[in-house]
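**Q** got a predicted structure here, sequence first:
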Amino acid sequence: MPVEPPPPSKPGDPSVAVFGDGLAAAAARHLALAPAASMQDLAAAAGVSRATLFRRFPSRAALVAELCRAAAQGFVRAVDDAALDRGTPPQALDRLLDSLSRLAAVAGLLGLQPLDQHVEASLLTETAATEESIRGLLVRGQESGHFRVDVDPEWFLSMLTWLMVGAADSVRQGRLTPATAHRQLAATITAGVRRD
């Protein structure tokens, strides 16, 4: 039986850049809109049969694990692209927020999907060094006098992570436009850490 091709994607589609191909990207986009979607729903959204989706992903848990792994790798790339050791801490923070906002738009809600504890532990290991560089940005800004010294680096990372998820969910529900969500998120985080 021939395997159906993945659905076509638009040129420059950022979700394909994160998830690698049209089928995975379509599944991730639909999960962002409907986090409880079934495999049947995801197959329909991707424009393929349920059998085709199951040939690629043997279970919903396997699909979510692969998408979350791709999102974690996208997170590492996004932080690397922000070059946190370049320029002043406020400049690096601006780049970080821009880079992560682009990722949150296509992967932010995957953080709400349940994961097997071994998969979650593996992803945390993959992203540990990247998370440490984000904490390091806050410390660098505290030492330079740009950022508040009473903000704990662990809280900074948690705030950044969950505000990104919240922003993505607000866009999903139509409460905010992507541009407004990014602007509000950047303003909230900046106000929370900057010394003015």
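**A** Structure's in. What do you need?

**Q** going forward, measure contacts and count neighbours with C-alpha atoms only.
**A** Fine.

**Q** to the chain's geometric centre, what's the distance from the strand or helix carrying Ala61?
**A** Ala61 is part of helix 60-82, with elements assigned from DSSP states H and E. Using Cα atoms, centre = their mean, to the nearest Å, we find the averaged C-alpha position of helix 60-82 to lie 7 Å away from the chain's own average C-alpha position.

**Q** also this one, for the comparison:
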Amino acid sequence: MSRLGKRPVVLPAGVSAAVRHDDRVVEIKGPKGTLKWVYPAGVKVSQAGDGSNQAISVVPEAKIETLEGPQRALWGLTRSKIAGMVAGVAQGFTKTLEIQGVGYKARLEGHKLVLSLGNSHPINFEIPSGATITVDPKQTLLTIAGSDKELVGRVAGVLRALKPPEPYKGKGIRYAGEHIIRKAGKAAATAGTGAKK
């Protein structure tokens, strides 16, 4: 049995859910927004309880004792996805990026993030619906927030890819707390070679 899949997803206060079996849609609403997801065939999603004691259960359509590896994985993944949706609309998710490099910075202009990353012209990034971005006063710290964990992660990944941190001076965009393996520059490498002679 999937140890993860068999546990119901409890709905915290302020969060509600609706499950449509005809088109396999689960909808979760909360303080941070509304998320919908079409759950896969092979599992049954149901809602139980009333008042402040509500939960969503996920069970396989086939008999548990006949489930094979991929079916068990699907069961657990479905439960994990719904749990993530509940957490997202209840509390939200964030990713923080750091911009490093002389003259490298970002600013907000309406629904766009304008980044100066050493190119001949600034980069305009359209902030997608469902995500928000805040910039610190120094214009070098970006916080991406939203109720959809996958969207928040995707936006952070796209922004990091605009200028990945280079290994010599570390200039670029990195995740907060990300460790970059640094390489010695040519001058340092030459000096090191000379010292061995």
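**A** On my side now, so go ahead. Everything numeric in this text was worked out from a predicted model, so none of it was measured.

**Q** what's the TM-score here?
**A** Here the superposed chains carry a TM-score of 0.26, computed using TM-score structural alignment, normalised by the length of structure 1; 79 aligned residues with a Cα RMSD of 5.0 Å.

**Q** residue contacts, Val43 of structure 2?
**A** Val43 of structure 2 is in contact with Val58, Val59, Pro60, Glu61, Leu74, Trp75, counting by Cα atoms under 8 Å, 6 or more residues apart in numbering.

**Q** those: which two are farthest apart?
**A** The two members of the contacts of Val43 of structure 2 with the most space between them (Cα to Cα) are Glu61 and Leu74, at 11.2 Å.

**Q** the more surrounded of those two?
**A** Shown here are Glu61 of structure 2 and Leu74; by other Cα atoms under 10 Å, Leu74 has more neighbours (18 against 14).

**Q** pull out the buried residues from the helix or strand where that one lies.
**A** With elements delineated by DSSP H and E, Leu74 of structure 2 resides in helix 69-90, which encompasses its position. Burial within helix 69-90 of structure 2, assessed by neighbour count using 16 or more other Cα atoms under 10 Å, is assigned to 71-72, 74-76, 78-80, 82-90.

**Q** right, and Lys36 of structure 2 touches Gly30 too?
**A** No. Assessed by Cα atoms under 8 Å, Lys36 of structure 2 is found out of contact with Gly30, at 12.0 Å.

**Q** surely Ala71 of structure 1 touches Val16?
**A** No. The pair formed by Ala71 of structure 1 and Val16 falls short of the contact definition of Cα under 8 Å, at 11.1 Å.

**Q** quick one, which of these two is more surrounded?
**A** Comparing Ala71 of structure 1 with Val16 by neighbour count (other Cα under 10 Å), the higher total belongs to Ala71, at 24 against 20.

**Q** which residue, other than its chain neighbours, is closest to that one?
**A** Closest residue to Ala71 of structure 1 apart from its sequence neighbours, by Cα to Cα, 6 or more residues apart in numbering: Ala107 at 6.0 Å.

**Q** what is the burial count for the one you found?
**A** The local packing count at Ala107 of structure 1 equals 29, with neighbours defined by other Cα under 10 Å.

**Q** hmm, Ala32 and it touching each other?
**A** Yes. With contacts counted by Cα under 8 Å, Ala107 of structure 1 reaches Ala32, the gap being 7.4 Å.

**Q** cool, thanks, talk later.
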